[in-house]
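Q: sharing a sequence plus its predicted fold:
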Amino acid sequence: MTISRSEYKKMADKASPGTTYGKNLFFAFLVGGAICVLGQALVNFYMRSGMDIKEARAWVSITLIGLSALLTALKVYDNIAKFAGAGTLVPITGFANSIVAPAMEFKSEGYVVGIGGKMFVIAGPVLVYSTSAAILYGLIVWFFHLY
């Protein structure tokens, strides 16, 4: 059976789900914003506890990373990510999720091969390219004395 290009396009359009860019954008903004609001609330909390701004921000990063790692281990973070899409990827919580999720998936293979070996499957390239970009940027600044 041979079908024409236009018939194939009609079949593909019928089988493809519609796009929901507006809804996806709204939920990404809502959840990403909520994560940032939580971060600011934690900064305020830590500063009221007696920390200076620099120390409070460091503890916020630690808290958000730990919270997202815990939610990933409990399989809650994935449900939030399905709902929010990119809203959970951009903040620091998304990076923590990208490290913990593969480790949890392969934990049955053991600590070294499973958790240790798979932990940086997704995050590894990010670390390599961000470190390489930082070195390249540093060399450009050093070469042209742009500081």
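A: Yep, that arrived. Numbers count the residues shown, from 1 in each chain.

Q: from here on, contacts and neighbour counts on C-alpha atoms
A: Fine.

Q: pull the longest helix from this protein.
A: Scanning the chain for the helix with the most residues, using DSSP state H, yields helix 21-48.

Q: chain center to that one: distance?
A: With Cα atoms, centre = their mean, to the nearest Å as the basis, helix 21-48 stands 14 Å off its chain's centre.

Q: and the residue most central in space within the chain, how far is that from residue 137?
A: Of all residues in the chain, the one closest to the mean position by Cα atoms, centre = their mean is residue 94, 2.1 Å from it. Computed with Cα to Cα, to the nearest Å, the distance linking residue 94 and residue 137 is 25 Å.

Q: where does residue 50 fall, helix, sheet strand or coil?
A: Reducing the assignment to helix, strand or coil with DSSP: H, G, I helix; E, B strand; the rest coil, the entry for residue 50 is coil.

Q: want to compare, so here's the second one:
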Amino acid sequence: MDINLSKTQYSEMYKEASKGTKWWLTIPKAFCIGGLICALGQALLNMYLSFGLSKDNASMSVSITLVFLSALFTGLGWYDKIARHAGAGTLVPITGFANSVAAPALEFKTEGYVLGLGAKIFIISGPVILYGTLASVVYGLIYYLFLR
């Protein structure tokens, strides 16, 4: 399919696509919903501590619970609805990372387990894992060589 656009048509499409957001609404919504996710994490931590778990085990349990809920909500289609309103408020916590793994898994499962699910599951989160690991190695070397 060949699309031929004039400069004016392209300019009009560009202006339409790049309309500004209502930042005075999106920033508070992202802050509040991100804060609610963090408050849920704190409530879970308090609950797990009250069950008698050590602080380390309670923290691990909170992470597991939030990742599970994020994957579940992604599978049910709820996470996208929340993210549509919350914006970056759902991306920053661990829930955003879990969503970035679960969403491609759901999207590409029809292509099969190997070429679909296996090949595409880390399509969004893969660069985060790669560069996060690389950055930690670089920071570790800097610390080892210069700061210890």
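A: Noted; the coordinates are in hand. Keep in mind it's a predicted model, so treat the numbers as computed, not measured.

Q: ranges for the helices of the first structure?
A: Secondary structure of the first structure, counting by DSSP H: helices at 5-15, 21-48, 53-73, 77-84, 92-105, 117-118, 123-144.

Q: in JSON lines, list those helices along with distance to residue 111 of the first structure.
A: What follows is the helices of the first structure, written out as JSON lines (distance: least, Cα to Cα, whole Å):
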{"stretch": "helix 5-15", "distance to residue 111 of the first structure": "43"}
{"stretch": "helix 21-48", "distance to residue 111 of the first structure": "31"}
{"stretch": "helix 53-73", "distance to residue 111 of the first structure": "15"}
{"stretch": "helix 77-84", "distance to residue 111 of the first structure": "22"}
{"stretch": "helix 92-105", "distance to residue 111 of the first structure": "9"}
{"stretch": "helix 117-118", "distance to residue 111 of the first structure": "8"}
{"stretch": "helix 123-144", "distance to residue 111 of the first structure": "18"}
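
Q: can you check which part of the second structure stretch 20-34 of the first structure sits on?
A: Under the alignment (TM-score structural alignment), stretch 20-34 of the first structure falls on residues 22-36 in the second structure.

Q: got the buried residues for that stretch?
A: The neighbour-count check on stretch 22-36 of the second structure (16 or more other Cα atoms under 10 Å) flags 26, 29-31, 33-34 as buried.
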